[in-house]
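S.K.: Dropping a prediction and its sequence here:
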Amino acid sequence: MNRLPLLALALLAGSCFFPTDKAHAQMPQNAKPSQTPQSHPYVGMWVTPDRHIRHELLPNGRYDEARGTRQGAYQGRYEVTGSEILYWDDTGFTADGVFVDEDTLHHGGMVFHRRK
């Protein structure tokens, strides 16, 4: 019995139940966060419209994210290249995002706006 078609079918069916979320995808093994200060226009506080998630990009290449009343929920390094941002959480989690314009960030399926 040829099991290859069954394996292909199982893999295809699994992709329906386990969608790929780009924000949770692993970064390439050779991608390493910078430890130098970042020079870009996006430093500052970014918030979701309901203000539940507050994401601060610090000038030293670190970020600090608060969720609700939980300060420092996520912390780590980040790097901006053009309009793209890559994150390396201190726990090993990796994520990415894109700045749509100078006041809008799409990250992790959410929309953030610069707090003024």
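M.R.: Okay, I see it.
S.K.: contacts, neighbours, all on C-alpha from now
M.R.: Will do.
S.K.: What distance do you get for V100 to G82?
M.R.: Distance from V100 to G82, counting by CA to CA, to the nearest Å: 11 Å.
S.K.: same question, Y74
M.R.: Note on Y74: its distance to G82, by CA to CA, is 23 Å.
S.K.: higher neighbour count, these two?
M.R.: The neighbour comparison of Y74 against G82 (other CA atoms under 10 Å) goes to Y74, with 16 against 9.
S.K.: in which helix or strand would I find the residue lying closest to D64 once chain neighbours are set aside?
M.R.: Spatial nearest neighbour of D64, excluding adjacent residues (CA to CA, 6 or more residues apart in numbering): Q75 at 4.6 Å. Per DSSP states H and E, Q75 falls inside strand 70-81.
S.K.: got another, please set it beside the one above:
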Amino acid sequence: MKNPSIPLLAAALLAGATLLPSQKGHAQMNTQTNTGQPAASAIVQEPPYVGMWVTEDGHIRHELLANNRYVEARGSREKAYQGRYKVTGTYIEYWDDTGFTADGTFVDKNTLHHGGMIFPRR
């Protein structure tokens, strides 16, 4: 009597498949290195300047979003201006959705200078 699994085994080997013993449960991706630290592929980093930047008096607030968009609030107007931005090194360029442009400089990881104002990170 022929073993019906032999043709399947031969076909799998010819196709380049790797046959492993069956395991119970689901396979899981290893997200840690042998040092116990997260593997590089498991680390998702935000761009360094994403977050909220606010003038000392709290009147103007720039929220830099991870998708390279920003929302600027002024006083009680939560969405006074919106647009896109691009950071090159420590230089930031803004393009408002209405066509207005502006720029600024990050003097360190927690301070933005823009339009003659200082925006600490919040």
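M.R.: Alright, I've got the coordinates. What you see is a predicted model; the values in this text were computed from it and never measured.
S.K.: what residue of the second structure takes the place of the residue nearest to D64 of the first structure?
M.R.: Here Q75 of the first structure is matched to Q82 in the second structure, going by TM-score structural alignment.
S.K.: Now do the contacts for L8 of the second structure.
M.R.: By CA atoms under 8 Å, 6 or more residues apart in numbering, the contact set of L8 of the second structure is empty.
S.K.: make it 10 Å
M.R.: Each residue near L8 of the second structure by CA atoms under 10 Å, 6 or more residues apart in numbering is listed here: L14.
S.K.: Which of the three states applies to it?
M.R.: helix (DSSP: H, G, I helix; E, B strand; the rest coil).
S.K.: per the alignment, it corresponds to what in the first structure?
M.R.: Using TM-score structural alignment as the criterion, L8 of the second structure maps onto no position in the first structure.
S.K.: And Y49 of the second structure, by the same measure?
M.R.: In the superposition onto the first structure, Y49 of the second structure corresponds to Y42 when matched by TM-score structural alignment.
S.K.: Report the separation between its match and G61 of the first structure.
M.R.: As judged by CA to CA, Y42 of the first structure and G61 of the first structure stand 11 Å apart.
S.K.: Which residues are in contact with each of these two?
M.R.: Both Y42 of the first structure and G61 are contacted by V80, under the criterion CA under 10 Å, 6+ apart.
S.K.: where exactly do the helices run in the first structure?
M.R.: Using DSSP state H, the helices of the first structure run over residues 4-17.
S.K.: on that earlier part again, I figured the match of Q75 of the first structure hits T101, correct?
M.R.: No: using CA atoms under 10 Å, Q82 of the second structure is not in contact with T101; the gap is 11.2 Å.
S.K.: Now for the two: what residues contact both?
M.R.: Shared between the contact lists of Q82 of the second structure and T101 (criterion: CA under 10 Å, 6+ apart) are residues Y94, W95.
S.K.: Neighbour count: the two, which is higher?
M.R.: When Q82 of the second structure and T101 are compared on other CA under 10 Å, the one with more neighbours turns out to be Q82, at 18 against 13.
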